[in-house]
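Novice: here's a sequence, model it:
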Amino acid sequence: MKTVYLLHDTWNHYCKADWIAAHFPIDSFVIIKRTRPWWGKYLFLRVRRLGLLKVLDEVLFRVYWLSCNGLRDHILTRNLMKKLESDLPKNYKRPQSYRIYDINSREAETLLTNLAPDVCLLTIHRILEERILSIPKLGMLVFHPGITPEYRGPHSAFWATLNNEFWGIGWSLLRAEKGIDTGGVLGQASAANVDPLRQSHIFMQHQSHVEGLPHVVQILRELEIGEKPFVSGEGRVSTNYTHPGITDYFRLRRLLKRLRVDHHASQAQV
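Specialist: So this is what the prediction gives:
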């Protein structure tokens, strides 16, 4: 089964992709430079779609988080990725890599058509156009750091924590469709080694991905021998979340404060 891994040109993406390639035969990496439009255009389009107050709310949270927690997230994530790197075989050699700017470009379409993959594994943010989606016969498989369909969209761990639904912190492997994190789910699980009362949503999503890596390898092996892994979505509620804002974060802080008090009280009774 010819398998191509699509990833962004980001250090933590390489760590996860290398781990997968060391445990399953990945034919090539396609590295995508573009993650979103130029920031000015991106914000302008979001204001038109969501309104100025909502976008301002999001920007304030992003500025606050990067200023106050960005370094801590980076250090914790770097340590987590080092553990992945230490698990690579000494003779591991990265698959042949191709670089493109935009996954929806004609350049990308030509490249993927020439590579002729049976399946593509993705850890990218962009919504794919139909002419790209249809290239691999077994589909484009999105490795999403969250439980779908309940927690589609970005920052699933944030929203699952805010909703006090810690089971929503996890990973899903789903077949990409036109929407955001829609499509049939091939496998998923809640993260076992996270602590929502102490860890950030950023770190928990990376931890969820790391826990899901061996399961993704197993699903690829099942596809290779003709099996059709599937997780039923019957009776489940599909929700697409967006980027959190500073007001959402204030709500999260109040919830976590209450949960920590309850946790300490229960510990004291033991």
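Novice: use CA for all of it now, contacts and neighbours both
Specialist: Will do.
Novice: how many residues are close by the closest residue to Val47 other than its chain neighbours?
Specialist: Nearest residue to Val47 in three dimensions, chain neighbours excluded: Val55, at 6.0 Å (CA to CA, 6 or more residues apart in numbering). A total of 21 residues lie near Val55 under the criterion other CA atoms under 10 Å.
Novice: what about Val55, which SS state?
Specialist: Here Val55 is recorded as helix under DSSP: H, G, I helix; E, B strand; the rest coil.
Novice: equivalent analysis for the one 3 residues further on, please.
Specialist: The three-state label for Glu58, taken from three-state DSSP, comes out as helix.
Novice: contacts for stretch 112-122 next, please.
Specialist: 1-7, 135-143 (CA atoms under 8 Å, 6 or more residues apart in numbering).
Novice: what's the closest of the residues you listed to Gln205?
Specialist: Phe143 (11.4 Å; CA to CA).
Novice: shouldn't the closest one be in contact with Arg175?
Specialist: No. Between Phe143 and Arg175 there is no contact under CA atoms under 8 Å: 9.1 Å.
Novice: in the protein, which spans are helices?
Specialist: Assigned by DSSP state H, the chain shows helices spanning 11-23, 39-50, 52-86, 106-115, 130-133, 156-162, 201-224, 246-269.
Novice: list the buried residues in the shortest one.
Specialist: In other words, helix 130-133. Within helix 130-133, the residues scored as buried using 16 or more other CA atoms under 10 Å are 132-133.
Novice: which strands and helices sit next to it?
Specialist: The criterion is 3 or more CA pairs under 8 Å, 6 or more residues apart in numbering; DSSP states H and E, and there are no helices or strands that helix 130-133 contacts.
Novice: residue contacts, Thr242?
Specialist: By CA under 8 Å, 6+ apart, the neighbours of Thr242 are 153-155.
Novice: looking at the residues you listed, which has the most residues close by?
Specialist: Highest count within the contacts of Thr242 by other CA under 10 Å belongs to Gly153, 22 neighbours.
Novice: contact partners for the residue nearest to Val47?
Specialist: Here Val55 is in contact with 43, 46-47, 245 (CA under 8 Å, 6+ apart).
Novice: to compare with the earlier structure, here is another sequence to fold:
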Amino acid sequence: MKIAVFARPGASTAVLLNWLIREGYTDLYVILETAPRRLKQIRQRVRRLGFRRALGQAMFMAVLMPILRWESATRRSELRTHYGLDETMPRLPRVLHIDTINDAVVVDKLRSTAVDVILVNGTSIIRAPVLATTKAPIINTHVGITPDYRGVHGGYWAMWNNEPEKFGTTLHLVDEGIDTGNILAQVTARPDRHDNIASYPLLQQAKALELLKGFLDKIARGEKLSVSSETSGKGTQWFHPTLLQYACARLRGVR
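Specialist: Here you go, the predicted model:
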């Protein structure tokens, strides 16, 4: 079975690729999208969220996240060992590096390369010209329960809202929205007291891979995927917390 992976470089992409190889899915075609420059991201957030909130988010990412990664290092190591996850980027023969996943070259590659499924991990929004190029299912692993927790840090915001039952991951088909595609399956998890916002995504991804295996096996057998829930695109899109938001929530035990 030929699998295309649309992703950005990073630990979660390495985890996905190594897991696919370990499970025997070695016929991979990987397209890696360059992450936007930090300054460009900040400008986009200022336009969308306002200067004060964008500044608070930037301070959280620059000041607190390195500390939180250090704080959760042991826990993340435990998760990698327990679930057999590898964050080292594997060497693959077919990797295409591009500036945007919506580049015309992606359309050309999809037309010339018959793939059975496309897995998405952390790219920008995939636009209609790319989506319309293939009949293969396009599956995103979203670390949040949709539609309530679209966007980023879905697990953290579920805990922030005192909804631990919605700490989980969604496998969904991709449309032009942000985590709005029809849902294939969802799985919940229970973080422990050593987890924090820096380790939540690894736990959520580990749980999602257990689900993904079943869907890939179905595709390999030529079976059609069925959705468990059709979404309306409603719900809430979440962003990075600000430094003040995180600090205040930490005082009430939300890590």
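Novice: please state their TM-score.
Specialist: In this superposition the chains share a TM-score of 0.86, using TM-score structural alignment, normalised by the length of structure 2; 250 aligned residues with a CA RMSD of 2.7 Å.
Novice: just to revisit the earlier point, determine which stretch of the helices of structure 1 is the most buried.
Specialist: Of all these, helix 156-162 carries the top mean neighbour count, a mean of 25, counting by mean count of other CA atoms under 10 Å.
Novice: give the aligned range of that helix in structure 2.
Specialist: Across structure 2, the stretch matching helix 156-162 of structure 1 (TM-score structural alignment) is residues 154-160.
Novice: then stretch 171-189 of structure 1?
Specialist: By TM-score structural alignment, stretch 171-189 of structure 1 lines up with residues 169-187 in structure 2.
Novice: buried residues, that stretch. List them.
Specialist: 169-175, 179-187.
Novice: before we move on, what about stretch 221-237 of structure 1?
Specialist: 223-224.
Novice: ok so, going back, and which of the buried residues of stretch 169-187 of structure 2 is nearest to Ile98 of structure 2?
Specialist: When the buried residues of stretch 169-187 of structure 2 are compared against Ile98 of structure 2 (criterion: CA to CA), the nearest one is Val174, at 19.9 Å.
Novice: ok, the aligned residue in structure 2 for Ala116 of structure 1 to Leu225 of structure 2 distance?
Specialist: Mapped onto structure 2 by TM-score structural alignment, Ala116 of structure 1 lines up with Ala114. As judged by CA to CA, to the nearest Å, Ala114 of structure 2 and Leu225 of structure 2 stand 18 Å apart.
Novice: list the contacts of Arg52 of structure 2.
Specialist: By CA under 8 Å, 6+ apart, the neighbours of Arg52 of structure 2 are Val46.
Novice: that one matches what in structure 1?
Specialist: The alignment partner of Arg52 of structure 2 in structure 1, by TM-score structural alignment, is Leu53.
Novice: tell me which of the contacts of Thr242 of structure 1 are still there in structure 2?
Specialist: Among the contacts of Thr242 of structure 1, the ones still in contact in structure 2 (both residues aligned by TM-score structural alignment, their matches' CA atoms under 8 Å) are 153-155.
Novice: quick check, nearest of those residues to Arg62 of structure 1?
Specialist: Set against Arg62 of structure 1, the nearest of the kept ones among the contacts of Thr242 of structure 1 by CA to CA is His155 (12.0 Å).
Novice: re the thing from before, the contacts of stretch 112-122 of structure 1 in strands, which ones?
Specialist: 3-7, 140-143 (DSSP state E).
Novice: now list the buried members of the residues you listed.
Specialist: Using 16+ other CA under 10 Å, the buried ones in these are 3-7, 140-143.
Novice: closest one to Val261 of structure 1 out of those, please.
Specialist: Phe143 (34.8 Å).
Novice: give me the aligned partner of the closest one over in structure 2.
Specialist: Phe143 of structure 1 maps onto Thr141 in structure 2, by TM-score structural alignment.
Novice: equivalent analysis for Asp248 of structure 1, please.
Specialist: Using TM-score structural alignment, Asp248 of structure 1 pairs with Gln245 in structure 2.
Novice: and its match, how close does it get to Thr188 of structure 2?
Specialist: From Gln245 of structure 2 to Thr188 of structure 2 the distance is 24 Å (CA to CA).
Novice: and the gap between the match of Arg52 of structure 2 and Leu60 of structure 1?
Specialist: Taking CA to CA as the measure, Leu53 of structure 1 and Leu60 of structure 1 are separated by 11 Å.
Novice: same deal with Tyr42 of structure 1?
Specialist: 16 Å.
Novice: then Leu84 of structure 1?
Specialist: From Leu84 of structure 1 to Leu60 of structure 1 the distance is 33 Å (CA to CA).
Novice: same thing with Arg236 of structure 1?
Specialist: 33 Å.
Novice: could you do Ile246 of structure 1 as well?
Specialist: 6 Å.
Novice: what's the answer for Leu80 of structure 1, then?
Specialist: Counting by CA to CA, the gap from Leu80 of structure 1 to Leu60 of structure 1 is 28 Å.
Novice: ditto for Val119 of structure 1
Specialist: From Val119 of structure 1 across to Leu60 of structure 1, the span is 39 Å (CA to CA).
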